[in-house]
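Undergrad: Please find the sequence and the predicted model below.
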Amino acid sequence: MSPRKYTVEDETKKEGCFLGVRHLQIVLISCMAGICFGKNVNFSVAIVAMTNTNANSDIPTYNWTDTNLLISSYYWVTFPFQIAAGIASEKYGSKWLLAIAAFISSTFTAALPLMAQFGSWGVMICRIVQGATQAMVFPSAFNLVAKWAPVPERTRLCSIMFTGSSVGTIISMSLSGFICASTMGWPLVFYVSGAVGYTWLIFWLMFGSNCPQDHPWISDKEKEYILSTQGTNVPVKVIIIVTLLIIALRRLDVTEGVFGPAAALIILAAFGKEATATMIILLLVIAVGVNSAITSGFMMNNTDIAPNYAATVNALTNGGSIIFSIVGPIAVHLVVTDTTNIYQWGLIFYITAAFYLVAGVFYLVFGSAEVQAWNSGGTKKELPAP
C-alpha cells in the first residue's frame, strides 16, 4: 500500500508524531558520532602523556619521535573505506554496518595500551583500524537520515546528529586531560573510550533499525508520516516551494559557516603581536563555533540532491576533508619552522581563510537543492507549471 498524499497541511498537523522512533534513531546516531570523534581526539591528548618521560613512573611512557605520523595515520585509509561503506549501506542497510564498525573500533581502542608495548607501530595499527572502521559511520549515518528523517524535519534532525560530534569532542578532550593526570594515567583513556563504544553498541542492537518499515515498535501514524514526505506523490507546488526554501537556507548557513571563520582568522592574522590573549581566544572560538553552521548547510546537500545515494555522496565529499586532514599538519610543519614566530602562524591563518572564501563562493554559485536525475536512475524531467 503506497503512502497517502503529502500536503502542506501536514506541516502543521503532526499529531502523534512530535516525538517518535525517528528521534531515537537520530539520538543514537548522534551519540555514535560523538563517540567516534571522541576516540579520535582523545589520542591527541593522550599522546602527550604517553611520551612524557617525566610523568608518573608507575605508568609506562615511550620515547617516540614519530608522534605526528601516529596522529595522521588515522586518516590514511579512511577514504576507500568511506566509499565502500556508502555503497554497502545503500545496498544492505546501515544497522549491522554500524554495529560491526563500533565493535571493531572499540576493540582496537581498548587494545591500544597493550599494542603500545610493541612500539609505535603497534599504536599505528590501532589508529589505522580505528580510522578504517570509523570511516564507515558518517556514510551509514547519512543513509539512515535519508530514510528516517521526514523532509520538513531533515535539516533539524541532521543538525542534532552533527551536534553529537561537537559535544563528543569537547567531552572527550576535557576528560582525557583529567584522566591522564590521574593515578590511572593515559591507559584509562582508551579503556573508557572502548567501554563507551561497547555500551552504545548494546543500545544500537536493541533500538536501531535500517528504516521505518523494518522497525518493530514504530506506530503506523509515524511511519505513514515519514514515508508520505519522501514519496513521489508530493504536489508540484510543494516541491518548488520546498526546493527554493532549502537552497536559500543552505546558502545562508554556508555563508555564516565559512565567511565567519574566514573573517575571524584574517583579523587574528592582521593583528599579529598586538592581539591579546583574550582576543585570540575569542576569535578562535568564533571561528570554530560559527563554522558549525555548515552542518546544516552544504553537508545536508547529500540528502537534498540524492536521498537514495546519500551515503555514497557523503563518502565522496568527505574525501576532500580527509585530504586536508592529512595535508594540513604537513603544511603547518613546512610553513611554521619557528613555533614562536607569530608571522608564520599568521600566514597559516591567511591560507586557511583563503580556502574558506574560495569554497564559500564556489558553493554560493553552484550549490543546488534539486534532486538530481541520477538519484532515481532516470533522465531529468522538467516539472510541469504549477
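TA: On my side now, so go ahead. Numbering: from 1, shown residues only.
Undergrad: okay, CA-based contacts and neighbour counts for the rest of this
TA: Noted.
Undergrad: I figured Gly185 was touching Ile59, is that so?
TA: Yes. Taking CA atoms under 8 Å as the definition, Gly185 is a contact partner of Ile59 at 6.3 Å.
Undergrad: Tell me which of those two has more neighbours.
TA: Gly185 (21 against 15; other CA atoms under 10 Å).
Undergrad: what secondary structure does that one sit in?
TA: For Gly185, the assignment made with DSSP: H, G, I helix; E, B strand; the rest coil gives coil.
Undergrad: Which helix in this protein has the most residues?
TA: In the chain, assigned by DSSP state H, the helix with the most residues is helix 21-50.
Undergrad: just how off-centre is that helix within its chain?
TA: The chain centroid and the centroid of helix 21-50 are separated by 10 Å under CA atoms, centre = their mean, to the nearest Å.
Undergrad: mind listing what's buried in it?
TA: 21-23, 25-47, 49-50 (16 or more other CA atoms under 10 Å).
Undergrad: And stretch 205-213, by the same measure?
TA: 208-212.
Undergrad: Please apply the same query to stretch 191-205.
TA: Within stretch 191-205, the residues scored as buried using 16+ other CA under 10 Å are 191-194, 197-198, 200-201, 204.
Undergrad: Can I get these in CSV including secondary structure and distance to His333?
TA: Formatted as CSV, the buried residues of stretch 191-205 follow (DSSP: H, G, I helix; E, B strand; the rest coil; distance: CA to CA, whole Å):
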residue, secondary structure, distance to His333
Tyr191, helix, 31
Val192, helix, 32
Ser193, helix, 30
Gly194, helix, 31
Gly197, helix, 33
Tyr198, helix, 36
Trp200, helix, 37
Leu201, helix, 38
Trp204, helix, 41
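Undergrad: between those residues, which is nearest Phe271?
TA: Closest to Phe271 out of these is Ser193 (39.8 Å), distances taken as CA to CA.
Undergrad: For Leu175, see how far away the nearest residue to the closest one once chain neighbours are set aside is.
TA: Spatial nearest neighbour of Ser193, excluding adjacent residues (CA to CA, 6 or more residues apart in numbering): Lys39 at 6.3 Å. Plainly put, Lys39 is 12 Å away from Leu175 if you go by CA to CA, to the nearest Å.
Undergrad: same deal with Ile26?
TA: On the measure of CA to CA, Ile26 and Leu175 end up 25 Å apart.
Undergrad: And the contacts of stretch 147-166?
TA: 11, 22-23, 25-27, 29-38, 145-146, 210-212, 225-227, 229-230, 295-296, 300, 307 (CA atoms under 8 Å, 6 or more residues apart in numbering).
Undergrad: Ala85 sits in which helix or strand?
TA: helix 78-92 (DSSP states H and E).
Undergrad: let's bring in a second model and compare:
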Amino acid sequence: MDNKQYQVNPIAENGKTKGFKFGTRHAQALLMFFLLTVAFAIRICLSVGIVAMTDTTSSFTPTYDWDNKSTIMSSFFWGYMLTQIIAGQIAKNFGPKIPLCIAMTICSLFTILIPTMAQLGSYGVMICRVIQGMTQGFFFPGVANLLGKWVPPSERSRIGTFVYAGFTFGTVISMPITGWFCNSPLGWPSAFYFFGSLGLVWVGVWLFLGANSPSEHKLIRPEERDYIEASLSKKEEPKDVRTPWLSFLKSLPLWSLLLTHMAQNWGFWTLVTEIPIYINAMFDLDISSNGLLSAVPYLVMWISTFGYSSLADYLINRGILRTGTVRKILNSIGLYGPAVALIFMSFFGNSSLAVTMLLLILAVGLNAATVSGFNVNHVDLSPTHSGTLMGITNGFAASMSFCGPLLVQLVVTNEEDHEQWRIIFLTAAAVQTLGNTLFVLSGSGDVQKWDPSYDEVHRRESNKVNKNTQYGNNEKV
C-alpha cells in the first residue's frame, strides 16, 4: 500500500487543530440527519396509520378488516435484511451518494403508492413495505460509510449521535403527524402522500449538496478538508482495498457488536410497532391522541441522545476512559435500563395510562444511550469498512425487527389481554439483557488490525502515550 495515502498532520495529531464551528462536514451531517428522519417517518407512519386503516367504525373510507396487522408491520424487514451487506459493499466501492438518491426515490414512490395498493388487500401493502425495506437497506450502511470519511474521531460521538438521532426524530414527528392526518378530512392516505413527498424533496437537496468524501466536495474549504483527512490518518481512500471477510468472521468484537445490535432491534421494534396498538387496546384513545402519546417516549429519547453523546466525547477526548469502555457503559444504560422498565411494564402497564406512559418513557428514553454505544462502534472498529460492518450487523439485526412483531402476532390473540402482552415485554427484556452482556464481555472501541489505517492509528496512539508520560499527561488523549 502506498505510504502517501496514510499521513498524519502534526497539528491535528497534537490536538491543536480544533476544526471549524460550522463547516462542510456539519452540513453533510445535517443532510444525513434528515435522510434518517424522513426514512423513519416513512417507516413508522404505518404504525399509527394501520389503526385508522383497520377501524371499521370510522366515517372515513376506505377501511379494511385485516387480522394480520403485526405481519403487515413486520413485512418491511423482509426486504430490509436482504440488501444490507451488498449496500455496504456498494458504498465502499462506489460511494454512497448516488445509491442513496436512487434508494430514497424508489422508497418515496412506493410510500405514495400504499393507499392504492391497499385496495388489493393486505398483501398489496406488504409488497410496498418489502420494497421500502429493500431500499432503506442502503441507508444505514451508506451513512456509516459517510461518517467514516467525514467525521474526525474527536467529534465522532457528537456528530454520529446527531446523525443517528434522525431516526428517533423521524419517529417523534411521524406518529403525531400521521395521527393528525388520519383524524382530518384528508384521511389516512394523506399521511403516506406527505411523507413520500418529503423523501423526494430530500433527494433533490442531497443530489446537489451531498458528497462521498471531503476530497470530492467542490465547496469545502481546503483547511477543513486537510483537518478531516489528517485526523482520520489518511489523505485519500485507497480504491483497491479488499474486504477482509475471513477477518470479520474471526473478530470477537464484531460478533459482540452484531449480537447487541440484534438485541437492540428486538426491543426497539417491538415497542415502536406495537405501542399504538397496545395503547389503543388498553385505553381506547382516539387516533390523534394515540399518535401524540405514542410519540412522547421517542421525543424524550431524541432529546436524551445529545446529552449522552456530549458525555461520551467528554470522557473520550479528556482521556478519562477508553473508547471501548465508554461504548460499553452507555450501551449498558441503553439496554439494561429499558429491560428493567419492561419488566415493570409487564406487571403494571395496564394499571393506568399515567403508569404506562412513565414506563414507556423510561424504556425508550434510556435506550437513547445506545446511539453513543454500539451505534457508532462500527466506525471505531474500522473507518474503512464501517459501511460494510453496518450492513452486516444491521442486516442480521433486521431479522429481530420482524421476529418481535411476529411474536406479537402469535402470542397476542386478544389485544385487550394484558397477560398476553406480559410475555412480549418479558421476552424483550431478556433479549436486551443477554445482548448487552455479550457486548460488555467481548466488545472493543479500538481500530482492528484488519483495517488499513491500523498501523498508523496505533503509531499515533503510541506517540500520544509517550508524550503524556513525558509531560505529565498535559495533552488530551
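TA: Received, thanks. Nothing here was measured: the structure is a model prediction, and the numbers come from that model.
Undergrad: which residue numbers in the second structure go with the helix or strand just after the longest helix of the first structure?
TA: Past helix 21-50 of the first structure, further along toward the C-terminus, the next helix or strand under DSSP H and E is helix 67-72. Under TM-score structural alignment, helix 67-72 of the first structure corresponds to residues 69-74 of the second structure.
Undergrad: number of nearby residues for Leu383 of the first structure?
TA: Neighbours of Leu383 of the first structure (other CA under 10 Å): 10.
Undergrad: And Gly319 of the first structure? What does it align with in the second structure?
TA: Using TM-score structural alignment, the equivalent of Gly319 of the first structure in the second structure is Gly395.
Undergrad: now the residue lying closest to its match once chain neighbours are set aside: how far from Phe268 of the second structure?
TA: Leaving aside its chain neighbours, Gly395 of the second structure sits nearest to Met81 (4.3 Å; criterion: CA to CA, 6+ apart). With distances taken as CA to CA, Met81 of the second structure is found 16 Å from Phe268 of the second structure.
Undergrad: with the buried residues of stretch 191-205 of the first structure in mind, which one is nearest to Val327 of the first structure?
TA: The closest of these, once distances to Val327 of the first structure are taken by CA to CA, is Ser193, at 27.1 Å.
Undergrad: residues in contact with the closest one?
TA: Counting by CA under 8 Å, 6+ apart, Ser193 of the first structure touches 35, 38-39, 106, 109-110.
Undergrad: quick check, nearest of those to Ala385 of the first structure?
TA: Taking those together and measuring to Ala385 of the first structure by CA to CA, the closest member is Ile35, at 47.5 Å.
Undergrad: if I read this right, the closest one contacts Gly168, doesn't it?
TA: Yes. Between Ile35 of the first structure and Gly168 there is a contact under CA under 8 Å: 5.9 Å.
Undergrad: what residue of the second structure matches up with Ser105 of the first structure?
TA: Match for Ser105 of the first structure (TM-score structural alignment): Cys107.
Undergrad: List the contacts of its match.
TA: 131-132, 135-136, 196, 199.
Undergrad: likewise Ala263 of the second structure?
TA: When contacts are counted by CA under 8 Å, 6+ apart, Ala263 of the second structure is found next to 397, 400, 431-432, 434-436.
Undergrad: if we can go back for a sec, okay if I get the contacts of Cys107 of the second structure as CSV plus distance to Pro452 of the second structure?
TA: Formatted as CSV, the contacts of Cys107 of the second structure follow (distance: CA to CA, whole Å):
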residue, distance to Pro452 of the second structure
Ile131, 35
Gln132, 34
Thr135, 29
Gln136, 28
Gly196, 39
Gly199, 35
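Undergrad: related to what we said a few turns ago, any idea which element the match of Gly319 of the first structure lies in?
TA: helix 386-411.
Undergrad: if we can go back for a sec, now render the buried residues of stretch 205-213 of the first structure as a markdown table, adding distance to Cys17 of the first structure.
TA: Output for these, formatted as a markdown table (distance: CA to CA, whole Å):
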| residue | distance to Cys17 of the first structure |
| --- | --- |
| Gly208 | 18 |
| Ser209 | 18 |
| Asn210 | 19 |
| Cys211 | 16 |
| Pro212 | 13 |
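Undergrad: counterpart of Glu370 of the first structure in the second structure?
TA: Using TM-score structural alignment as the criterion, Glu370 of the first structure maps onto Asp446 of the second structure.
Undergrad: Assign Asn414 of the second structure to helix, strand or coil.
TA: Per three-state DSSP, Asn414 of the second structure ends up coil.
Undergrad: Kindly report the same for Tyr6 of the first structure.
TA: Classification of Tyr6 of the first structure using three-state DSSP returns coil.
Undergrad: Would you point out which residue is most central in the second structure?
TA: Closest to where the C-alpha atoms of the second structure average out (CA atoms, centre = their mean) is Tyr164, at 5.2 Å.
Undergrad: which residue in the first structure lines up with it?
TA: Checking TM-score structural alignment: Tyr164 of the second structure goes with Phe162.
Undergrad: What residues sit buried inside the stretch of helix or strand its match belongs to?
TA: Under the criterion of DSSP H and E, Phe162 of the first structure resides in helix 154-180. Within helix 154-180 of the first structure, the residues that qualify as buried are 154-155, 157-170, 172-173, 176-177, 179-180, counting by 16+ other CA under 10 Å.
Undergrad: How far off centre is that helix?
TA: For helix 154-180 of the first structure, the distance to the chain centre is 10 Å (CA atoms, centre = their mean).
Undergrad: Give me the mean distance between that helix and the second structure.
TA: Superposed on the second structure, helix 154-180 of the first structure shows a mean distance of 0.7 Å to its aligned residues (mean CA distance after the TM-score superposition for the first structure).
Undergrad: Report all helices and strands that the helix or strand hosting Lys467 of the second structure contacts.
TA: In the assignment (DSSP H and E), Lys467 of the second structure maps to helix 454-470. Helices and strands touching helix 454-470 of the second structure, as assessed by 3 or more CA pairs under 8 Å, 6 or more residues apart in numbering; DSSP states H and E, are absent.
Undergrad: chain center to it, what's the gap?
TA: On CA atoms, centre = their mean, the centre of helix 454-470 of the second structure falls 32 Å from that of its chain.
Undergrad: just stretch 350-364 of the second structure next, same as before
TA: Taking mean C-alpha positions (CA atoms, centre = their mean), stretch 350-364 of the second structure and its chain are 24 Å apart.
Undergrad: Since that was my last question, I'll sign off now.
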